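A.B. asks: Structure here, sequence nowhere to be found:
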């Protein structure tokens, strides 16, 4: 059963019970008030009869008529004359005339002088209220009994119950209709959330719920959107990580297979064929160069694994000294490629591992000189501003397409694979550099335009002066 129907049924039951209880209490209160009013009226009539008879007896005593004091029939006739035209029934009965067969026996059994008693008798749907009191005249006792028809009290209660039952049915029906629409309105947000959850469970993590309520359901919707965004982010990250691993395995296999194929092929030629000294030298050179490339690739992979498992020992590094050391190592290689190097240092200090940072900028200069294609000058500069040190490598070479910028730091990723292999690259230099920069708490930013050049900028926090 849907939640909205559960809410509807519970509300209908609560409303019906509340109306029924309130109606019962109201009708019961009205019935008791009417009954109490009937009791009071009957007792007052009895008291009035008692007072009338006492007054009549007193008058007779004053007149000296002592013989008729105990004449019950005479007193009854006089009362009937006085009550003629009213609905009150009066019975006068001497105490000595009452026996167990008398209809007044049970009513007057425990009655004492000065007291009044009453009882209700039902006969064929008619309700009669019997009231009794006792009057002492000379040596005898006379019971004064008046009877009042209170059938209307019970009939009124029955009519009220029937009327209220009809009112309750109409009220519950109207409330049911209203509560149905109210429950639809209140649970609309829950239905929306359930639909969004079902869509998300089907694999669409981009879906969001749009709930504008400012209550707990609105807060739940907001938290759900935050959770969905986090899940979408993590799923995307996992997919991206899985893609990188698959690309890594595929590229590693390819990069390993290419030099091994050359090594196996040329070694097989040396083993199985008679070759001239010149061809033997060419084959040996191929085997040597491909072996060196495998060695370089294995060493860089080892460095990546080692960096992921161990920390770094950070020390104060004077930036001009770092750039001078990088220049001494990279300048000869770049000169052989016909590319110039210009260094622009700044007098700032950073914290880090000197050898690892030297590896970063040598790799960047190596890529820049390869991209320059034997012409132009590569700039290696440092700038300091507001506690931030920027070290930048800038070339004016072939540039990097925009779609490749996000993947340039992935392992084995090469923009121009043929040029990289020809120059001995394995696509691990920038991956290693990016890892080292992250370990130093730095930030790498690459800006490039095709056929205009590339600018690689590394940001570090400036070390405090000693």
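C.D. replies: Thanks, I have the structure now. Here the structure is a predicted model, which is why all the values come from computation and not from measurement. Numbers count the residues shown, from 1 in each chain.
A.B. asks: okay, CA-based contacts and neighbour counts for the rest of this
C.D. replies: OK.
A.B. asks: Now do the same contact list for the residue lying closest to residue 231 once chain neighbours are set aside.
C.D. replies: Closest residue to residue 231 apart from its sequence neighbours, by C-alpha to C-alpha, 6 or more residues apart in numbering: residue 205 at 7.1 Å. Residues near residue 205 by C-alpha atoms under 8 Å, 6 or more residues apart in numbering: 199, 228-229, 231-232.
A.B. asks: Put this next to the previous one:
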């Protein structure tokens, strides 16, 4: 059962209960008031008739020395004939003996007769499916042995009550039908946003993550729709991130397999050559050198992959790092290639200290400078600068090498991406250095920016801001 149907049933049930109870109470109140009026009228009529009867009996007692049943019957008979046309009946008892009665529906049980001389009784009874009102009382002295019973047909009052109930039921049915149509229309309109939300949720569940709910109202449903859209935006962003991550990992695996296959194939080829071919000592040395070169390339690539995996854990140790010492270590590491290409390194270190992980920062700068050395021609230049204030430190490494196109700047930070694949493979590059550098920057909450122009060189700027005041030996 749908929500609007449940709401409709609840509303209509509550309405019917409330309406019917209120109607019943109203009918009952009206019946009670009418009954009270009928009782009061009957008591007044009984008093008038009984008083008239008393006066008449007094007159008779002056004419006749003895009141006999015939005399009493003769006098009361005109009253009985007159009021019978008005559905009013009378009975007269003398010493509990019936003297006169024009009521033909009397039953064996007469509780209204069981009263004391100083009492009056008003009793309503149903005889043969007809309601009657019995008002009983004794005449005053000296005729206190005479009991007068006033009987009135009040079936009209009962019929009126039943008619009112039937009318109320009919009104309840008509109003319920009209109200049902009105409530269903209102509920369908009020729950329309919920149905739209449900439909949109189904579409999102089926993969249409761009679907959103149109928000028009400002009530709770409107707020819910707004929050639903915010949730859908967040889901879409996270799903897109998962897709991107999946694609990135697949690309990483494909590139890794490709990069590994090339040196392995070369090693196997030269190994077979050394095993089977009748080669000269010079050719053997050349083959062994190539095997060593490819093995060294695989070792370096494996080491950098391990570095990337370790960086993903995010646990690094911070200490005070001196840039001058790091640059000296890097120059020593790259000294062979620097001397071979006669590269000049220009340094301008206005700031020399920073809080960070020394090994990671050295790896960061080494990767950038190693790429710069590869990109430089003979006699090229690398310029290293540090500057800034107490709130930030900027490290700048620029070269005047071959540079890159603008469209390649966003890709060089991806693992295994190489601008010139053939030249990088010859020089031993696997396209992992800058990806590793980017992760090191992220761990140090630093911002890494690159700019480059073909045949003019590349410039890398790294801005450190949040770790300048860190305590020594702190960890994150």
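C.D. replies: Right, received. Where do you want to start? It should be emphasised that the depicted structure is a prediction, and the values quoted were computed from it without experimental measurement.
A.B. asks: related to what we said a few turns ago, please pull up the equivalent of the residue nearest to residue 231 of the first structure in the second structure.
C.D. replies: For residue 205 of the first structure, the aligned position in the second structure is occupied by residue 209, per TM-score structural alignment.
A.B. asks: next one: residue 440 of the first structure
C.D. replies: Applying TM-score structural alignment, one finds that residue 440 of the first structure aligns to residue 444 in the second structure.
A.B. asks: Residue 229 of the second structure is in contact with residue 213, isn't it?
C.D. replies: Yes - using C-alpha atoms under 8 Å, residue 229 of the second structure is in contact with residue 213, at 6.4 Å.
A.B. asks: what about the strands in the stretch 51-200 of the second structure?
C.D. replies: Along the stretch 51-200 of the second structure, the stretches classed as strands by DSSP state E, counting those that start in this stretch are 88-94, 97-101, 120-127, 130-138, 146-153.
A.B. asks: now those as CSV including distance to residue 335 of the second structure?
C.D. replies: Below are the strands of the stretch 51-200 of the second structure laid out as CSV (distance: least, C-alpha to C-alpha, whole Å):
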stretch, distance to residue 335 of the second structure
strand 88-94, 136
strand 97-101, 144
strand 120-127, 126
strand 130-138, 126
strand 146-153, 130
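A.B. asks: Tabulate those strands (JSON lines), appending distance to residue 189 of the second structure and mean neighbour count.
C.D. replies: Output for the strands of the stretch 51-200 of the second structure, formatted as JSON lines (distance: least, C-alpha to C-alpha, whole Å; neighbours: other C-alpha atoms under 10 Å):
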{"stretch": "strand 88-94", "distance to residue 189 of the second structure": "61", "mean neighbour count": "22"}
{"stretch": "strand 97-101", "distance to residue 189 of the second structure": "70", "mean neighbour count": "16"}
{"stretch": "strand 120-127", "distance to residue 189 of the second structure": "54", "mean neighbour count": "15"}
{"stretch": "strand 130-138", "distance to residue 189 of the second structure": "53", "mean neighbour count": "21"}
{"stretch": "strand 146-153", "distance to residue 189 of the second structure": "56", "mean neighbour count": "23"}
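A.B. asks: which one of those lies closest to residue 69 of the second structure?
C.D. replies: Nearest of the strands of the stretch 51-200 of the second structure to residue 69 of the second structure, taken as C-alpha to C-alpha: strand 97-101 at 5.8 Å.
A.B. asks: could you give the angle of the closest one to strand 88-94?
C.D. replies: 150 degrees (axes from the mean of the first three to the mean of the last three C-alpha atoms, to 10 degrees).
A.B. asks: so what does strand 97-101 of the second structure touch, helix or strand wise?
C.D. replies: helix 69-84, strand 88-94 (3 or more C-alpha pairs under 8 Å, 6 or more residues apart in numbering; DSSP states H and E).
A.B. asks: Just tell me which of those ends up closest to residue 288 of the second structure.
C.D. replies: Closest among those, using C-alpha to C-alpha: strand 88-94, at 138.9 Å.
A.B. asks: To what extent does that closest one diverge from the first structure after superposition?
C.D. replies: Compared with the first structure after fitting, strand 88-94 of the second structure deviates on average by 3.1 Å (mean C-alpha distance after the TM-score superposition for the first structure).
A.B. asks: Return the distance of that strand from the chain's centre.
C.D. replies: Taking C-alpha atoms, centre = their mean, to the nearest Å, one finds the center of strand 88-94 of the second structure at 79 Å from the center of the full chain.
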